[in-house]
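1. curious how this folds, go ahead:
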Amino acid sequence: MARRMEVSEKGGMSVKEAGRKGGQATSKSHDRKFYEEIGHKGGVKGGQRVRELIQKGKEAERK
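-> Next comes the predicted model:
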């Protein structure tokens, strides 16, 4: 099944286009350090934090 692009009625921009445009604007106004900092969540890399939260959720379901 083919996906259809969601296009805003106001501006005619798809979500993909808006994300790309926003990402480009962010990259112009922020440096590498910014991206390194947002890649970490509370001192733990984002993927590791998600794994921890999933594990806690599974433990809570067992109780």
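2. going by C-alpha atoms from here, please, whenever you check contacts or count neighbours.
-> Noted.
3. elements contacting the biggest helix by length in the chain?
-> If you go by DSSP state H, the chain has its longest helix at helix 46-62. Using 3 or more C-alpha pairs under 8 Å, 6 or more residues apart in numbering; DSSP states H and E as the contact test, no helix or strand touches helix 46-62.
4. give me the contact list for it.
-> By C-alpha atoms under 8 Å, 6 or more residues apart in numbering, the residues outside helix 46-62 that reach it are 39, 40, 41.
5. tell me how far residue 41 lies from residue 47.
-> 9 Å (C-alpha to C-alpha, to the nearest Å).
6. I have a second one here; can you model it like the first so I can compare?
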Amino acid sequence: MAQHDGKMSREEAGRMGGEATARTHDREFYQEIGAKGGKSRGDERRDDGKMSREEAGRLGGEARARQRDR
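-> Model prediction:
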């Protein structure tokens, strides 16, 4: 485990959080958040009008985080 001054690094925390989420959610969950992100951020599309998987996943995660903050 990567620690600095007794604290967990952002990278380590992100990895652990991702693993915990993966244990509690299925493929459908990830598809849903990816679709939500794609719908809410349609302005960030590539020139050909399609969004990469990485971009859709990132945007879906951001959309889900905003929902949790409410």
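7. put one on top of the other, what's the TM-score?
-> Remark: TM-score between the superposed chains equals 0.52 [TM-score structural alignment, normalised by the length of the first structure]; 42 aligned residues with a C-alpha RMSD of 2.8 Å.
8. gap between the longest helix of the first structure and the chain center?
-> 18 Å (C-alpha atoms, centre = their mean, to the nearest Å).
9. flag every buried residue along that helix.
-> Within helix 46-62 of the first structure, no residue counts as buried by 16 or more other C-alpha atoms under 10 Å.
10. do the same with stretch 7-15 of the second structure
-> Of the residues in stretch 7-15 of the second structure, none is buried (16+ other C-alpha under 10 Å).
11. which part of the first structure lines up with that stretch?
-> Using TM-score structural alignment, the residues of the first structure aligned to stretch 7-15 of the second structure are 12-20.
12. for the most centrally placed residue in the second structure, give its distance to residue 7 of the second structure.
-> Centroid check for the second structure by C-alpha atoms, centre = their mean gives residue 61 as the closest residue, at 2.9 Å. As judged by C-alpha to C-alpha, residue 61 of the second structure and residue 7 of the second structure stand 24 Å apart.
13. before we move on, what about residue 44 of the second structure?
-> Counting by C-alpha to C-alpha - residue 44 of the second structure and residue 7 of the second structure are separated by 35 Å.
14. give the burial count for residue 21 of the second structure, as a bare number.
-> 13 (other C-alpha atoms under 10 Å).
15. what separates the helix or strand containing it from the chain centre, distance-wise?
-> For residue 21 of the second structure, the host element (DSSP states H and E) is helix 10-24. Centroid separation between helix 10-24 of the second structure and its chain, computed with C-alpha atoms, centre = their mean, is 11 Å.
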